[in-house]
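> Sequence plus the predicted model coming up.
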Amino acid sequence: MRSANLKDFLDVKVEEYNQPGFIANDPVSIPHVYTKLQDIEITGFWAAILAWGQRVTIINKCKELFTLMDNDPHNFVVHHSENDLASLLKFKHRTFNDVDTLYFIEFFKRFYTEHNSLEDAFLKGLRETDENIENSLIRFHETFFDIPDAPHRTRKHIATPARKSACKRINMFLRWMVRDDNKGVDFGLWKGINPAQLVCPCDLHVERVARKLHLITRKQTDWQMALELTSHLKEFDPADPVKYDFALFGLGIEEKF
């Protein structure tokens, strides 16, 4: 069993960072602008996928993107015309370019034409008895690219455990959608995934702090490392291990721990 002192320390940090003041400077602020389920899902998913680099840049690029959709993303992806797409051709963030943007819109149009919630795409591969969301993420990747002309280059933006990725961005998105603790940061909109099945997002800050605290021993930054970290966090709270993402991330980026 991990040190009770470490649990107490991390619990304090969770309370410190898992509160509305955290939102403004984090990409989670993007979906918080919206109230409609599908708008929250679309903007949350996109904000998570674009989440690399400085947080202020990520937030500004997301605002730019959704302004191009008249800040009505669900309506835009479902009902846009070809002419409406022209303005999106100039959007780019790091290696995410117009090809990727147009394919995301195509996927969302196809998906929301048949489904009410993006949660359905993550439930396809998930069993209630699954210890974690590995099968869900693998099946989601397959669903996202289930048409023959899906651009190969866009696959690098949707991680999957099948390629041993730590899947940081999608794990972060799932934390936003699934966790429901009434603290105001995570949305808790999806009820089909158990918070105990979530895997901790492992960005550079989280990984660095987790190694300092001896919560990770695996050298590679991959899916097994994410599972190792989550397994240790479950010793502190088996029902909601990913809440400690707030503590690890806050220690890493705010306190330079």
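Alright, I've got the coordinates. Numbers count the residues shown, from 1 in each chain.
> From now on I want contacts and neighbour counts done on CA atoms only, so please keep to that.
OK.
> With Asp146 as the reference, measure out to Ala47.
22 Å (C-alpha to C-alpha, to the nearest Å).
> Return the set of buried residues in stretch 184-203.
Using 16 or more other C-alpha atoms under 10 Å as the burial criterion, the residues of stretch 184-203 that qualify are 185-190, 193-203.
> do stretch 74-91 as well
By neighbour count on 16+ other C-alpha under 10 Å, the buried set for stretch 74-91 is 74, 76-78, 85, 88, 91.
> for stretch 20-39, same thing?
Going by 16+ other C-alpha under 10 Å, stretch 20-39 has these buried residues: 22-23, 26-32, 34, 38-39.
> Out of these, the closest to Glu64 would be?
Minimum distance to Glu64 across those is 11.0 Å, recorded for Ile30 (C-alpha to C-alpha).
> circling back: export the buried residues of stretch 74-91 to a markdown table and tack on secondary structure and distance to Leu213?
Formatted as a markdown table, those follow (DSSP: H, G, I helix; E, B strand; the rest coil; distance: C-alpha to C-alpha, whole Å):
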| residue | secondary structure | distance to Leu213 |
| --- | --- | --- |
| His74 | helix | 42 |
| Phe76 | helix | 45 |
| Val77 | helix | 44 |
| Val78 | helix | 46 |
| Leu85 | helix | 47 |
| Leu88 | helix | 44 |
| Phe91 | coil | 40 |
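> Which members of the residues you listed define the maximum pairwise distance?
Among the buried residues of stretch 74-91, Val78 and Phe91 lie farthest apart (C-alpha to C-alpha), at 19.2 Å.
> Included below, for side-by-side comparison, is a second structure:
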Amino acid sequence: MLKFEELKIFLDEKADQYNHPDFIENDPIQIPHRFTLKQDIEIAGFLAATISWGNRKAIIKSAEKMLDIMGNAPYDFVLNHSEKDLKSIENKSIHRTFNGEDFVYFMKQFSRIYHENQSLESLFRLHESETSFLHSVERFRSSFLGAEKHRSHKHVSSPYKNSSTKRIIMFLRWMVRKDKRGVDFGIWENTGQQYLSIPLDVHTGNISRKLGLISRTQNDWKTVEELDAVIRKFNENDPAKYDFALFGLGVTKELL
């Protein structure tokens, strides 16, 4: 097992290696990178993150399908679509269990939210004493989904139910994290990146266990918190940069 200092040096090197513009081309983050308007980036990013499970090529293809439906102008579509536009989408297949009905539901929620808010950032605002996005994600979930039960609710995970909420945590990294590498957007300037977590999935979970960063066997919210405690010691101002290291090591199978 590597000592703390050795582990930090190793992970810093790996984060440096993978946090590079080349990363964009094979990752779902390429979808929001097609836009410059903040709201386009948020909507395209949230949709791409929502369907981010399974093969990355398939995710990108499905996300492109959604962009096509929106005429490659997500914000304009969200604000100005007609009922007829939505009706024609309902029976489309989009990505695995995320279907046309879910897409329509998301469009309606986005429309309501963007008529009341300039940016999704205001729905994720941290309260003063908070040091993670646990409560913020849950508050967002409540305002995004509304009270009425719908099949789409399963696509927006809840940390209160001990889900790792990997896809929302990844979306938050994209929006909040700021450096000069050009992968993450850093467009939410009122949100502190020191509170970001690592999006925990099979890859990052397995690599984290292999390196002795976590001991829990499930990939759930408690494990996200266990990993937080360690990575924040490596870099208290930018803990989420280690997502590049862990994900990169997982994909390349370098440690197997």
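It's in. Since we're looking at a predicted model, the values are computed, not measured.
> so what number do they get for TM-score?
Superposed pair, TM-score by TM-score structural alignment, normalised by the length of the second structure: 0.95. Supporting alignment: 253 aligned residues with a C-alpha RMSD of 1.4 Å.
> how close does the aligned residue in the first structure for Thr252 of the second structure sit to Leu198 of the first structure?
Using TM-score structural alignment as the criterion, Thr252 of the second structure maps onto Glu254 of the first structure. Distance of Glu254 of the first structure to Leu198 of the first structure, given as C-alpha to C-alpha: 24 Å.
> To which residue of the first structure is Gly205 of the second structure aligned?
Aligned counterpart of Gly205 of the second structure in the first structure: Glu207 (TM-score structural alignment).
> Quick one: residues contacting that match.
Going by C-alpha atoms under 8 Å, 6 or more residues apart in numbering, Glu207 of the first structure touches Ile216.
> Gly71 of the second structure contacts Asn80, correct?
No: the criterion here is C-alpha atoms under 8 Å, and Gly71 of the second structure misses it with Asn80 at 11.6 Å.
> thinking again about what came up before, how about the buried residues of stretch 20-39 of the first structure in TSV, adding distance to Arg175 of the first structure and secondary structure?
Shown next, in TSV, are the buried residues of stretch 20-39 of the first structure (distance: C-alpha to C-alpha, whole Å; DSSP: H, G, I helix; E, B strand; the rest coil):
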residue	distance to Arg175 of the first structure	secondary structure
Phe22	15	helix
Ile23	14	coil
Asp26	14	coil
Pro27	13	helix
Val28	10	helix
Ser29	14	helix
Ile30	15	coil
Pro31	13	helix
His32	14	helix
Tyr34	17	coil
Gln38	16	helix
Asp39	17	helix
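> Reformat the residues you listed as TSV; add distance to Asp245 of the first structure.
Shown next, in TSV, are these (distance: C-alpha to C-alpha, whole Å):
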residue	distance to Asp245 of the first structure
Phe22	13
Ile23	14
Asp26	13
Pro27	14
Val28	13
Ser29	17
Ile30	19
Pro31	19
His32	19
Tyr34	24
Gln38	25
Asp39	24
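> So which residues of the stretch 151-257 of the first structure form helices?
Using DSSP state H, counting those that start in this stretch, the helices of the stretch 151-257 of the first structure run over 168-178, 204-212, 223-234, 244-253.
> so the longest one corresponds to what in the second structure?
Helix 223-234 of the first structure lines up with residues 221-232 of the second structure when matched by TM-score structural alignment.
> Average offset of the matching stretch relative to the first structure?
Following the fit onto the first structure, the mean deviation recorded for stretch 221-232 of the second structure is 0.7 Å by mean C-alpha distance after the TM-score superposition for the first structure.
> So which bits of that stretch are buried?
Quick answer for stretch 221-232 of the second structure (16+ other C-alpha under 10 Å): 221, 223-225, 227-229, 231-232.
> how about Leu172 of the second structure, what's its match in the first structure?
Under the alignment (TM-score structural alignment), Leu172 of the second structure maps onto Leu174 of the first structure.
> quick one: its match and Gln197 touch, right?
No: at 10.3 Å, Leu174 of the first structure and Gln197 do not qualify as touching, with contact defined as C-alpha under 8 Å.
> elements contacting the longest helix along the second structure?
For the second structure, the longest helix by residue count, based on DSSP state H, is helix 100-116. Under the contact criterion of 3 or more C-alpha pairs under 8 Å, 6 or more residues apart in numbering; DSSP states H and E, helix 100-116 of the second structure touches helix 74-80, helix 134-145.
> okay, those in JSON lines with distance to Glu116 of the second structure next?
Formatted as JSON lines, those follow (distance: least, C-alpha to C-alpha, whole Å):
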{"stretch": "helix 74-80", "distance to Glu116 of the second structure": "11"}
{"stretch": "helix 134-145", "distance to Glu116 of the second structure": "12"}
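> Which among these is found nearest to Asp16 of the second structure?
Of all those, helix 134-145 comes closest under C-alpha to C-alpha, at 27.5 Å.
> and the closest one with helix 166-176, angle?
100 degrees (axes from the mean of the first three to the mean of the last three C-alpha atoms, to 10 degrees).
> Please spell out which residues along helix 134-145 of the second structure are buried.
Quick answer for helix 134-145 of the second structure (16+ other C-alpha under 10 Å): 134-141, 144-145.
> helices and strands around it, which ones?
helix 100-116.
> what's the neighbour count on Ser165 of the first structure?
Neighbour count for Ser165 of the first structure, taken as other C-alpha atoms under 10 Å: 16.
> looking at it, it is touching Ala159, isn't it?
Yes: contact criterion C-alpha under 8 Å: Ser165 of the first structure and Ala159 qualify, at 6.1 Å.
> okay, and the common contacts of these two?
Contacts common to Ser165 of the first structure and Ala159, judged by C-alpha under 8 Å, 6+ apart, are absent.
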